[in-house]
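Participant: Quick one: sequence plus predicted model below, questions after.
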Amino acid sequence: MTQAIQTEGAFRIHLLAASPAASLAILSIASVLGIGSQQAADRLASLPSVLADDVPGPEARRLSALLTALGLLVRLDPTFSTVASVAADPLLEMSIRVDDRDDRPAAVAHLVQILGRAESDVDIALNSPEGLVLQALNAQSAVDLRQEFRRDRSLRLTVADPAISVYDAFPRPGAALPAGELLRLGLGKCRFSGAVATAMNHATARHLKRRVSDRLIILNREFQRYDLFVSTVPSRANKELADFLDSRPGANRAASPDALRRIETDLTHRVAVQFVADYAAIGLDVQPRLRGMPAAEIN
């Protein structure tokens, strides 16, 4: 049995919740969808709703990114998807992380106060590969939490709809791989991340969680974050390249000449893949590491 692969196509854009800045998107919506400004405003005023049907992939993602930046909650469904209608109020998930450069104890204390959880539980969750994940949120709850947490600039929030997310599975430390189950489902490995099963849909991920959760760690790709590491730049490298690597936002110097040093941090899966390819193009062998996962378990 092989896993079905979705091809690039058109999308239905669901508008789940608006924001005070929603009116700024009217002209962009009208331009992308080829409709009048008043019609775009009318669609924004109806929530939740289908903003548009059969929007080509590039345009749908561009419009989704713009709306998300303005604080709206948006979901893209392939037009052939069997996901239930937005009218059913889909349940969302929110991943919370703390910026490494900020005051972690203060951020943890804030989360403990808002969520009513034990400090140790919050701290452990923040260190996990997906961060602290809040589940089964309706659209309004996600908006309310985002507004509440936005006051703390150290927090990094990601909202995803689990029904249309992509999942990867990693080996659980000390456990035997369920090789037979993975083979039966036709799941392949990922050379980039070290996942033993990659690009799974929600149904497949849920199936594996039920059957082999004791042997696999199954992660929503939307919540994964990667650091990139490179060996110390060889002496033959020119000064411009060395200075460039030192200037990267996630750069830290290696402890010894043979050690790896970090040059990028907290990248999404998609951005990390692109950066690895970009560095390879200039002759640098860059290694990705999934944050929150011991390196030995993913490589």
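Facilitator: Right, received. Where do you want to start? Numbering: from 1, shown residues only.
Participant: going forward, measure contacts and count neighbours with C-alpha atoms only.
Facilitator: Fine.
Participant: what about Phe170, is that helix, strand or coil?
Facilitator: Secondary structure for Phe170, judged by DSSP: H, G, I helix; E, B strand; the rest coil, is strand.
Participant: and it, what does it touch?
Facilitator: Listed by C-alpha atoms under 8 Å, 6 or more residues apart in numbering, the contact partners of Phe170 are 194-197, 216-219, 297-298.
Participant: Quick check: it vs Pro288, distance?
Facilitator: Distance of Phe170 to Pro288, computed by C-alpha to C-alpha, to the nearest Å: 14 Å.
Participant: adding another structure so you can compare the two:
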Amino acid sequence: MSATVTSSRQMRVTLLSAPQCFRVAAGLISRHLGLERPLVSRLLAQEGAVLSEGMPAAAAERLSPLLAALGVIVRLDPTGAPEEPLVVDVAVQPLRPTSEATLARLATHLRQEPEAIRAALAGRQGLLLSLCQSDAEALRHAFRRDGSLRIALSSLHTARYDLFLKPGCAMSAGLQKLLRQLGLAPCLFSGAVGAALDARTARLVLARHGDIVEALNRDFQRFDLFLAEGHDISRPDIADFLATRVRVEPKRLMSPHRAQDIRLESGLSRAAARRFHADYAAIGLETRIELVSEPVSCGA
């Protein structure tokens, strides 16, 4: 009797997240749902999209783990159930000193006290929020023209975290052993002691070693780019190019030893830092990448 009831149930299949390359998953969904492949591809590009409103429960429960293996995370709800909003993590980060007017607008938009906003913005990752997708997009749209803020969104289901030692802390034997047991390697790009953890693994490590290490969401990390130590920029064309990028005295640009602390770019996302690093290398400039650890001051 119960088997008959289960087979007659209909499920809504909602997309929570999908990898950038979802070609194989699109074919699988197309076959299982009887949808045209171009339509499936469009749906997979929209987090929160409903892939099916009335799929038999047994078929949906078979499809879900197959999609998960391909990096596509879906949620199953009974057909007709109230739709749950898609929730995302949000980081509001100051790129330069934030004006009192911007702080006031942000406090009004988020219905929080300005002083609470100011204190949160001073954190290493900025003001962290969990909002439904529509509210997060509305926040980003409202401040799209404010160049003093970066508003980054991150999927709860695909976010990856890097582990960084807290200031003044050193690697312990216990943490080193746990990282080895979990198969976690350091990140040469960012300097993290453990790279690309999912949320569950990050929580596990922090539960045991949160006194010496912190987990930073890759979507919220910020980087500065500096000239590499001892780099020779005495060529006039290189010096002229740098003069258009940074405000420094020409004498400093012509001195490799003094030029090593020149910051070329600041507050870059992880993807942008990689891109700029490669672009500078293409014109003969080696750079070093540093994770931003000091917050930008906010307001007066």
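Facilitator: Perfect, thanks for sending it. On a predicted model such as this, the values are computed, not experimentally measured, just so you know.
Participant: Of the contacts of Phe170 of the first structure, which are still contacts in the second structure?
Facilitator: Retained in the second structure (both residues aligned by TM-score structural alignment, their matches' C-alpha atoms under 8 Å) from the contacts of Phe170 of the first structure: 194-197, 216-219.
Participant: can you count the residues close to the nearest residue to Ala122 of the second structure once chain neighbours are set aside?
Facilitator: Among residues not flanking Ala122 of the second structure along the chain, Pro295 sits closest, at 5.3 Å (C-alpha to C-alpha, 6 or more residues apart in numbering). Close neighbours of Pro295 of the second structure, defined as other C-alpha atoms under 10 Å, add up to 17.
Participant: Now do the same contact list for Pro295 of the second structure.
Facilitator: By C-alpha under 8 Å, 6+ apart, the neighbours of Pro295 of the second structure are 94, 121-124, 126.
Participant: Restricted to buried residues, select the contacts of Phe170 of the first structure in ChimeraX.
Facilitator: To isolate the buried subset of the contacts of Phe170 of the first structure in ChimeraX, counting by 16 or more other C-alpha atoms under 10 Å, use the following:
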select :194,195,196,197,216,217,218,219,298
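Participant: Report the contact partners of the aligned partner of Leu132 of the first structure in the second structure.
Facilitator: Matched to the second structure by TM-score structural alignment, Leu132 of the first structure sits across from Leu127. Counting by C-alpha under 8 Å, 6+ apart, Leu127 of the second structure touches 90-93, 117, 120-121.
Participant: Now, those residues that are in helices?
Facilitator: 117, 120-121 (DSSP state H).
Participant: Which of the residues you listed ranks first by neighbour count?
Facilitator: Highest neighbour count within those: Leu121, with 24 neighbours (other C-alpha under 10 Å).
Participant: hang on, isn't that residue packed against Leu95?
Facilitator: No - using C-alpha atoms under 8 Å as the test, Leu121 of the second structure is too far from Leu95 to be in contact (10.3 Å).
Participant: Between all of the contacts of Leu127 of the second structure, which two are separated the most?
Facilitator: Farthest apart among the contacts of Leu127 of the second structure by C-alpha to C-alpha are Val90 and Ile117. That separation is 13.8 Å.
Participant: measure the corresponding residue of the second structure for Lys239 of the first structure to Leu242 of the second structure for me?
Facilitator: Taking TM-score structural alignment, Lys239 of the first structure has Pro236 as its aligned residue in the second structure. Pro236 of the second structure sits 10 Å away from Leu242 of the second structure, taking C-alpha to C-alpha as the criterion.
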